[in-house]
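1. Sequence and predicted structure, then a few things I'm wondering about:
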Amino acid sequence: MRTRIPRQQAQWPRAQAARGADDDAGLGPELAAVVAGARRRVVRDGDRQIDTAHLLHSLLESDPEVRAAFGEGPTVARLLGYLVQRSIGYGLRWQGAVEDAGGLPAVEGAAGFSPLAAGCVERARERAARRGGGAVRGTDLLAALVADPQARAAEVLRRAGVDPRDLTGEADRSPAG
């Protein structure tokens, strides 16, 4: 029996792989792992690009500081449940679409960043630099993901009953912050 390989994986050009590695530069090992997890999800689900919701999903799964920003209670479980539903059904309305960022051009090829996600990664780098350098932390990326109300991550949060604006302050108060 043959294993089903997503179309995008078979078509993923080497140049896109190199571009993905360049985009991950300066993130540090923890955030590079978050991006790698989001990239695997994109390829597995047959999406075109890593969007902000993919990054949020990967952050919630792997970063205890990010989970702590959501406080005690069922919020993280509800968000993860919603994100899984998105990847197996709800997200189908987003497949083939690009998470828009104004007039920025789309990144071509499988597993590149959407324009908005690329901007969030850059803002997370800037936030880390303002903090005094060092690697970008998950809370830096979380703050960048929730800053734009048009981002899919913000939409996911709102649909799960979380106000994205409340998370910026929580990310700033993280234990390592």
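-> All right, it came through fine.
2. make it CA atoms for all contacts and neighbour counts henceforth
-> Noted.
3. just checking, Ala124 touches Val136?
-> Yes: distance between Ala124 and Val136: 6.4 Å, which falls inside the contact criterion (CA atoms under 8 Å).
4. just checking, what packs against the longest helix anywhere in the chain?
-> In terms of residue count, the longest helix belonging to the chain (DSSP state H) is helix 28-45. Secondary structure elements in contact with helix 28-45, counted by 3 or more CA pairs under 8 Å, 6 or more residues apart in numbering; DSSP states H and E, are strand 49-50, helix 52-62.
5. take a look at this one as well, against the first:
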Amino acid sequence: MQSRTPHQRAAGHDPLRVDIEARLSEELAAVVIGARRRALRDGDRQIDTAHLLHTLLESAPEVRAPFDSDSQVARLLGYLVQRSIGYGLRWQSSVEDSGAIPTVTEDGWSPVAVGALEVAYERALRRGDERAGAVDLLAAIVAEPESRAVEVLGRAGVDVAALLARIDAAAGQGIEA
């Protein structure tokens, strides 16, 4: 499966510096702030997709709906908590990367996380909304097979392809996705 998230950036071009947060719903902007805090608290050198997923699950109830069950969400949160207290220590010295030249953006974001935020915004635009929502970001994260969030989803027993299909099906029914 080829990634739908762009990874290579022009030198000196940081999409977050172009105020990507202005393109986010109020709720999603709060998720971004929470993910930034989580990365700092965990001692990570970058904000990655696992930080975003963790904060989404904790603060945006609508992102839990596409999962198989509450117990699956609880198991996933358990893995994310383990990561924040040590499971992710092997990641602290590395950068979330999909094979492009590993870099961290000037604002401390992994390239994959930046790409996911861009894809979330594009998804919102396709449905006629000017701001990306929480489910848009969940869909963007889940669609990126090389993301840390997808690795954690897999470890928690989540069928990522089925999850993405449920998100897309809900979007086709007019539900925010």
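-> Looks like it arrived, so ask away. Not measured: the values here are computed from a predicted model.
6. Quick check: TM-score for this pair?
-> Comparison of the two superposed chains (TM-score structural alignment, normalised by the length of structure 1) gives a TM-score of 0.82, and 158 aligned residues with a CA RMSD of 1.8 Å.
7. highest average neighbour count across the helices and strands packed on helix 28-45 of structure 1?
-> strand 49-50 (a mean of 28; mean count of other CA atoms under 10 Å).
8. what's it aligned against in structure 2?
-> Across structure 2, the stretch matching strand 49-50 of structure 1 (TM-score structural alignment) is residues 46-47.
9. Let me see the ranges of the helices in structure 2.
-> When assigned using DSSP H, the helices of structure 2 occupy the ranges 26-42, 49-59, 70-84, 111-126, 134-142, 148-155, 160-172.
10. how much does the second one stray from structure 1?
-> Its matched residues in structure 1 lie on average 0.5 Å from helix 49-59 of structure 2 after superposition (mean CA distance after the TM-score superposition for structure 1).
11. Please convert the helices of structure 2 to CSV, extending it with distance to Thr103 of structure 2.
-> CSV is the format used below for those (distance: least, CA to CA, whole Å):
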stretch, distance to Thr103 of structure 2
helix 26-42, 16
helix 49-59, 15
helix 70-84, 21
helix 111-126, 7
helix 134-142, 18
helix 148-155, 15
helix 160-172, 26
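12. And the ones you listed: which comes nearest Leu16 of structure 2?
-> Ranking the helices of structure 2 by distance to Leu16 of structure 2, with CA to CA as the measure, places helix 111-126 first at 7.4 Å.
13. To what extent does that closest one diverge from structure 1 after superposition?
-> Relative to structure 1, helix 111-126 of structure 2 is 0.5 Å off (mean CA distance after the TM-score superposition for structure 1).
14. now for that helix, which elements pack on it?
-> Contacting helix 111-126 of structure 2 under the criterion 3+ CA pairs under 8 Å, 6+ apart are the following elements: helix 49-59, helix 134-142.
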